[in-house]
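Chemist: Predicted structure and sequence below. I'll ask about it afterward.
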Amino acid sequence: MEKANETLQADDSTIPLILVNLTVRNFNVSPVSEEPEPCQLIDSGRNRFLIVVFVVIFCVSLIGNSLVILTIVQNRWMRTITNLFLLNMAISDLLLTLICMPPTLTAMLFECFIWGSQMKWMCTLMSFLQPVSVAANANTLVAIALERYFALCRPLHSRQWQTKRNVVRMLIVVWTAACITSIPPTFVVEVIEIRPGQPNCRYNWPSPQAPLIYFIFLSQMLFTIPLIIMTLLYSLVIRSLWLGIKQHSENSSRRIVFTYCYQFSSLMTLPTEEPSSGVRQNERQRRWLFRRWSGTQLRSTHTEKSLVTKKRVIKMLAMIVVEFFVCWMPFYSYYLVVIIHPSLFDSSCHVAFLIVAYLSTCTNPITYCFMNSKFRQAFLAAFGCHVNSKALRRQKCYGTKHSQPYVCKVTPPQGAAGEAQQEDKDDDDVNSNSSSQQDYMTAYEGSRNNSEDMATVQMVLSDNSIAQTTPTEKTTDSTELPVITMEGIASIV
């Protein structure tokens, strides 16, 4: 009997805990008694604290992820490419919340597997679903980084593969890879009665080196490789946005110079009692050029708003990535250290890392709410807020053939609802690939028009020969032009 007890104690020092913490690490093995001791709830301050923390995390995760799923499923205009990936993350977080958190809490409170050895399938299921959920989130974040890279850096190429069907295929690959990486623990997990009547769900690895090899492989697949890929892709995306902002600033400077030159040339043209036909023609040419440059300015304003929106979306996605790694990396790093040095940490450290890991299930909905106005309006509309729901109902959606499943055409409402809807309209249209392609082509067309019109402006200001080279447009001489002064130009600069 003493020899058997020594064997169990040795195994406890080398076998790491199951990922869902269905057993307690440091416990003493008592001799086998005739009467089994059933699992009992331990009343302590630590357990009361765990109950409060787990209930809060469970409720926030359940409500938040359910709202994300409901919002994207019910509102067709929310089904953009990026939001479909966020929907997948909400499903995996909800799966982890419903299936893994309650058994984990009961194992901490009772210090045993209360369902008994007859429910080994539940032990196996929970040991499988937690790494699946974490792997699915990591793979989804990589897929989002790829989608953002092609949408912002290679918009013309992304149109070929960023479709609803291809998104479904990518999600199938995400879940398949997650399941493959999480299969090994299902073969070594067992329900073992360390004490009579008190079973525990734990790993039983065939050798001491097996858990170390597996957890090193898991940490590389879940954290190291995805982190390298996402860092590289988001660096390229940020560089592309910076170049776009720089190009926009140069185009704005050209528009200021043109406006000043036009105003100066108008002041230098002295009115006569009977202006000649050449003077009238030259005035029409200048007004035609000014209207054309005004159109370019409108396109530039749209591009500026699009750049601001893209930066906001990238900030939100970067925050999601940081939250994921901050929550889960300490947990898996702890297990690697425990495998190498089992006596370095106690059970309280394990509980703290586990709580931080479960916080990841409720951080994403909070991030969407604070950093995405469309999600915020949809969440408020789900709770019956009048202004936002009225604004959302005014959106008329129609299907498209290409990458964005639905494009929303907004009817501007009146009053406060109209202001809210107008702000929402300019917010996150960058989530769709078609918006990125339109911005790309608009910027290209604007820069091309800028170079062409600057050459034409020089001809207008030099002489009246432009009447023979530039198309004319019928206008009246009473057309009012905006008054631009030197003080206004100085304030803009």
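Modeler: That came through fine.

Chemist: From here on, just use CA atoms for contacts and neighbour counts.
Modeler: Will do.

Chemist: before we move on, what SS does Phe27 have?
Modeler: Put simply, Phe27 is coil when judged by DSSP: H, G, I helix; E, B strand; the rest coil.

Chemist: The structure to be compared is supplied as follows:
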Amino acid sequence: MDSCQLNAMEPYRDYTQVGWVSAIITFAYVLVATLALLGNLLVIWTVWRNSHMHTVTNYYIMNLAISDLLVAALVMPLKLLEYRAECQWHIFKSDGLCSVVYYLLPVFVFASVLTLVAISIERYYAIVHPLSAMKVSSKSRTRKILAVTWVIPILVASPFVFSRSLPFSIHSELGSISREICNDRFNEIDFALFGDPEHIGDFRKGYFLFLFFVMYLTPSAVIFITCVKIAISLVQPITVENSIYGRKDTRRRHEENKRKVARMVIVIAITFIISWSPHYLVSIISQLQPNSFLREGQIIFTMLITHLCGFVNSCLNPIIYTAMSQKFRRSFKDILGRILYCCTFRSLGPYGMRYGQSQRFTSTFRQTLSETDPNHLALNDHRHRNTVLLTAKTHPSHSSSGTDSDIRELKEEEKSIVKKYIFKNNGHVCKTENIVVRNSSPVNVEPASPLKGILKNGTRNVDYQSNIRCHEQLCTGDDERNIADV
């Protein structure tokens, strides 16, 4: 007799017995997995390739994206197969595969929970206690915290390794289905610990209660408390001490940026809690009930829907970053533009390649300026530009274009911003290395950004004009007149 018929249940209703319901759920899983996979790959690539985005908050966001990417690439396809594949296919016949499937999901979910706790606390100190933020938010400490966010889930989820395959079939007036799903072996742990059938189920109930309080309720409380205190600080008006116009404007802009990041973190945390609450609630209620409601019906449908609600969170995070972060939005556009360039200009032959490379260089260079020089975009506004120029002339020692941290990041950024640029040379493309950017802004401006002065619309100002000089060029016949204007 086939193993799929051994555990045949009495008439048992489940909406997945209806064909069109199963088709809609399958389509939703595929759509969510695809969006989560592409979106989180985009987030990881954006943070990794842009050194100016190597901040503490973005480290946490990248860790969250890695967890979401693993969920989309590994857990979602396996979970869909587990609850949708026919038992006769015997995909999960191996207990080893069941152990992997049953273990991976809680590891990734717990890692995401702890990452959100860490990022909420980091933003709490940055907004509410800024003087203590430097101690809490150092990059070395952040790396240690990120390691902990993975070590703890790996240990806490270890009981899920004890899993096995469970074939069964169910039927009702809606139809018949047979499945081979993964189930825990906690009853065997009870028997090994107590040797008494009366204690069967005690370990499962105690373990799920532990997970509910330690890995869901407590982190949610920490996230809720920190987000409430952050929200209280956000509704307060921004106060900046009296200072020279340029530095006061920079401080205000810096405070506004911190608040934008804090709002984004609050939205991410709330979205995560809402998405995974159905899964945790179903798990704990089914364990506390003397006669679980899942034994009455809808076990496959309930598992598919509660898991789908949690999986949706993995594809929502990149959308939140795009909607609430200008840096992520710019970087996403740049990456998508490069992909479009690869798909279009290369098909146009040599002329298309030359034109595409020139446009790509100009776009990338201007984007880099707008991210490293806070005044870059504002200089397109003639009224603000004249104010800045007047300030630079009347107070040359107080016309800084960024905070001290911006300047420090810029010095590191110079090593990677202009590594390889494409210029025109008599109708040909010339690759150059070791580009030197010489700033000819007012001599007494301190500190001066070496990239300051090139406006986004291509125009130049006499007081903020930068000239690009190329050294060790890889093609001959180039001089200053042949260098493409950026």
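Modeler: Received it, and whenever you're ready, just let me know what you need. All figures in this text were calculated on a predicted structure; none of them were measured in a lab.

Chemist: And the strands in the second structure, which stretches?
Modeler: 163-172, 175-184, 421-425, 428-439, 466-471 (DSSP state E).

Chemist: how about these in TSV, adding distance to Thr368 of the second structure and mean neighbour count?
Modeler: What follows is the strands of the second structure, written out as TSV (distance: least, C-alpha to C-alpha, whole Å; neighbours: other C-alpha atoms under 10 Å):
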stretch	distance to Thr368 of the second structure	mean neighbour count
strand 163-172	51	20
strand 175-184	50	20
strand 421-425	13	20
strand 428-439	13	16
strand 466-471	15	15
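
Chemist: Take the ones you listed and write them to JSON lines, including distance to Leu369 of the second structure.
Modeler: Converted to JSON lines, these look like this (distance: least, C-alpha to C-alpha, whole Å):
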{"stretch": "strand 163-172", "distance to Leu369 of the second structure": "54"}
{"stretch": "strand 175-184", "distance to Leu369 of the second structure": "53"}
{"stretch": "strand 421-425", "distance to Leu369 of the second structure": "14"}
{"stretch": "strand 428-439", "distance to Leu369 of the second structure": "12"}
{"stretch": "strand 466-471", "distance to Leu369 of the second structure": "12"}
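
Chemist: mind checking which helix or strand Ala443 of the first structure is in?
Modeler: If you go by DSSP states H and E, Ala443 of the first structure is part of helix 433-462.

Chemist: Against which helices or strands is that helix packed?
Modeler: helix 120-153, helix 155-158, helix 225-268, helix 277-340 (3 or more C-alpha pairs under 8 Å, 6 or more residues apart in numbering; DSSP states H and E).

Chemist: just those helices: most buried one?
Modeler: helix 120-153 (a mean of 22; mean count of other C-alpha atoms under 10 Å).

Chemist: with the second structure superposed, average distance for that helix?
Modeler: Compared with the second structure after the fit, helix 120-153 of the first structure shows a mean deviation of 1.1 Å (mean C-alpha distance after the TM-score superposition for the first structure).

Chemist: Pull the contacting residues for the counterpart of Ile152 of the second structure in the first structure.
Modeler: Alignment note: Ile152 of the second structure maps to Ala177 in the first structure; criterion TM-score structural alignment. Counting by C-alpha atoms under 8 Å, 6 or more residues apart in numbering, Ala177 of the first structure makes contact with 135-136.

Chemist: ok so, going back, the helices and strands packed on helix 433-462 of the first structure: which one's closest to Glu2 of the first structure?
Modeler: helix 277-340 (25.5 Å; C-alpha to C-alpha).

Chemist: now the closest one: how far from the chain's centre is it?
Modeler: Centroid separation between helix 277-340 of the first structure and its chain, computed with C-alpha atoms, centre = their mean, to the nearest Å, is 15 Å.

Chemist: Next: stretch 203-216 of the second structure.
Modeler: 28 Å.

Chemist: which residues in the first structure does that stretch match up with?
Modeler: Going by TM-score structural alignment, stretch 203-216 of the second structure sits over residues 210-223 in the first structure.

Chemist: buried sites along the matching stretch?
Modeler: Neighbour counts using 16 or more other C-alpha atoms under 10 Å place 211-212, 214-215, 218-219, 221-223 of stretch 210-223 of the first structure among the buried residues.

Chemist: wait, which of those residues is closest to Val188 of the first structure?
Modeler: Distances from Val188 of the first structure to these, taken by C-alpha to C-alpha, are shortest for Pro211, at 10.1 Å.

Chemist: roughly how far apart are the closest one and Phe331 of the first structure?
Modeler: 15 Å (C-alpha to C-alpha, to the nearest Å).

Chemist: again with Trp121 of the first structure
Modeler: 24 Å.

Chemist: now Arg287 of the first structure
Modeler: On the measure of C-alpha to C-alpha, Arg287 of the first structure and Phe331 of the first structure end up 67 Å apart.

Chemist: Look up the closest residue to Ala126 of the second structure, ignoring the ones flanking it.
Modeler: With sequence-adjacent residues excluded and distances taken as C-alpha to C-alpha, 6 or more residues apart in numbering, Ala126 of the second structure is closest to Ala133, at 5.2 Å.

Chemist: Hmm, that neighbour is touching Lys139, no?
Modeler: No. Using C-alpha atoms under 8 Å, Ala133 of the second structure is not in contact with Lys139; the gap is 11.6 Å.

Chemist: Give me the most central residue, the second structure.
Modeler: Ala65 (3.7 Å; C-alpha atoms, centre = their mean).

Chemist: Map Cys362 of the first structure onto the second structure.
Modeler: So Cys362 of the first structure corresponds to Cys315, using TM-score structural alignment.

Chemist: residues touching that match, list them.
Modeler: 32-33, 35-37, 39-40, 68.
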